[in-house]
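1. 3D, please:
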Amino acid sequence: MTHPIPAFGLGTFRLKDQVVIDSVRNGLDLGYRLIDTAQIYGNEAEVGQAIAESGVPRAELFITTKIWTDNLAGDKLVASLKDSLVKLRTDHVDLTLIHWPSPGGAVPVAEFMGALAEAKAQGLTRLIGVSNFNIALLREAISAVGASEIATNQIELHPYLQNRKLVTFAHSQGIHTTSYMTLAYGQVLKDPVVKDIARELGATAAQVVLAWAMQLGHAVIPSSTKRENLQSNLLSTRLRLSDDQMARIAALDKGGRMVNPEGLAPVWD
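-> All right, here's what the predicted structure looks like:
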């Protein structure tokens, strides 16, 4: 069975205004069909504009957004998602994620997961999931709505931070992993091991790392403002690494976390 979440998509983190419009327009033109945004990115309206102007039929697209922590309360979540839909110019998104767990546990997991399930029941989103959850939080989310309802956990994951314990637990529950920051802000592109494998495959370092993550079964959502990079990244979907090449990248793990915002991040596994 193919997973309901496409393996390859376009991220829009840190992209604003005309920059995000151009990135999404170029991505859709090149063949990207998953677009990942979030309430806190402040670009949902621009993403919606780019999608509307692209002429790509809505049925061909997979749109993901994420609920910000200010909107996690049971009486706020559904209304905030409806606001997002207006900005995105669509009557539903394909996937809605809890962006970060509630700071200090202010809103219980059962409350916001229940509200997210209600959003799905209302047809506002096809799938629901979480982002930046550790094992303990995933267990709570599973208790609230059932593992089969949680489509993915979107986490920082790259060769320097492979999160095997968390991924293994999620996998054991049938929960898919989406990798963000797959290129580690570009740091892994300079890695000698990655560069060697790129030479062996006649590929770019970025293509190698994206293909590595997809070959592990993860979805990836790299972003770029340059059309040529968007086009190049897309070619990673055709690349296959050998078992030896996969093992060499596996050996690069050093717990190198880059995203750990104080007050937001849980205690990582």
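
2. Only C-alpha atoms from now on, for both contacts and neighbour counts.
-> OK.

3. Tell me which helix or strand the residue of the chain positioned farthest from its centre sits in.
-> In the chain, the greatest distance from the average C-alpha position (Cα atoms, centre = their mean) is reached by Glu200, at 28.7 Å. For Glu200, the host element (DSSP states H and E) is helix 192-201.

4. Another sequence for comparison is provided below:
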Amino acid sequence: MTIPTRELNDGHSIPQLGYGVFKVDPADTERVVSEALEIGYRHIDTAAIYGNEEGVGAAIAKSGIPRDELFITTKLWNDRHDGDEPDAAIDESLEKLGLDRVDLYLVHWPTPAHDNHVHAWEKLIGIRERGLATSIGVSNFLVPQLEDIVAATGVTPAVDQIELHPAYQQRDVTDWADAHGVLIEAWGPLGQGKYDLFGAPAIAAAAEATGKSPAQVVLRWHLQRGTIVFPKSVRAERLRENMDLFDFSLSDEQMAAITAIDPGDGSGRVGTHPHDLN
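-> Sure, this is the predicted structure:
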């Protein structure tokens, strides 16, 4: 199976479907990432704060997969924005991953109360220039923070990884991203089980019509919108199901009905608001 890729604004490409290890127990990470790689995933998304970079690295080392066939993302945590801390943080992440570079390095949250997101972004630019990250981007940045970093540096992030699912689509952020060539990555693409997406009539109807599960329908909705998505699971059968997305498509009517689930008032958010995580 060939997973589609999208071109980043720096000329590199990124697999549109990957595997995320948010809340994967560090003791289980090597096993589940190894299973994901065996199934065919090549894009792995981790972060320093997850505490499981070593497990990701161990699975990569055991896999025997050539490095240029893998796409590895990790992230700078909130307490490492100041001074030279970002430089130390990427060195620590690379050591844990057993890599000499990551394909994508992200500022994990903007932490607006500390007002140091511009400095963190400047340091990521330097990290990219030194070859420790092929591409750089941000996560959980809203439009004001995106505008701040671009105005200060002239460098536009390759991606913004945000909470995104049918009930919460952050259209102001996605519109800005579309206008500036920034790709959107969705975390919590299935609502993290906190929002009953699968009971939504539009999703249930599409699942019945296509013979797919509601989860597969939602993931297909993301893919057809151009979103990069990496659902998390620790079960091999679910890992396979989450990859079985390329033998069907949703009609324009089905896409529109699922898109209409979001009331547009922010009530579908299931994670922390970026203004509140500092």
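
5. before we move on, the earlier item: what does the helix holding Glu200 of structure 1 correspond to over in structure 2?
-> Helix 192-201 of structure 1 corresponds to residues 201-210 in structure 2, going by TM-score structural alignment.

6. Just the helices from structure 1, written as ranges.
-> 17-30, 44-54, 77-88, 109-121, 135-145, 164-172, 192-201, 205-215, 227-234, 243-250 (DSSP state H).

7. Please identify which of those helices is closest to Leu264 of structure 1.
-> Closest of the helices of structure 1 to Leu264 of structure 1 is helix 135-145, at 13.0 Å (criterion: Cα to Cα).

8. for that closest one, packing partners?
-> Contact analysis of helix 135-145 of structure 1 by 3 or more Cα pairs under 8 Å, 6 or more residues apart in numbering; DSSP states H and E lists helix 109-121, helix 164-172 as its packing neighbours.

9. Comparing those, which comes out most buried?
-> helix 109-121 (a mean of 20; mean count of other Cα atoms under 10 Å).

10. Just name whatever secondary elements that one is in contact with.
-> Looks like helix 109-121 of structure 1 contacts helix 77-88, strand 125-131, helix 135-145 (3+ Cα pairs under 8 Å, 6+ apart).

11. what does Leu61 of structure 1 align to in structure 2?
-> Per TM-score structural alignment, Leu61 of structure 1 is aligned with Leu70.

12. residues in contact with that match?
-> By Cα atoms under 8 Å, 6 or more residues apart in numbering, the residues touching Leu70 of structure 2 are 42-44.

13. does Thr37 of structure 1 really touch Gly9, like I thought?
-> No. Using Cα atoms under 8 Å, Thr37 of structure 1 makes no contact with Gly9, being 10.8 Å away.

14. ok, back up a step: kindly provide the distance from the match of Leu61 of structure 1 to Gln224 of structure 2.
-> According to Cα to Cα, to the nearest Å, Leu70 of structure 2 stands 23 Å off from Gln224 of structure 2.

15. Of the helices of structure 1, which is nearest Leu95 of structure 1?
-> Each of these has some distance to Leu95 of structure 1 by Cα to Cα; the shortest is helix 109-121, at 9.3 Å.

16. List of residues touching that closest one?
-> 72-74, 77-78, 81, 96, 101-102, 125-128, 137, 140-141, 143-145.

17. Which among those residues count as buried?
-> 72-74, 77-78, 81, 96, 101-102, 125-128, 137, 140-141, 144 (16 or more other Cα atoms under 10 Å).
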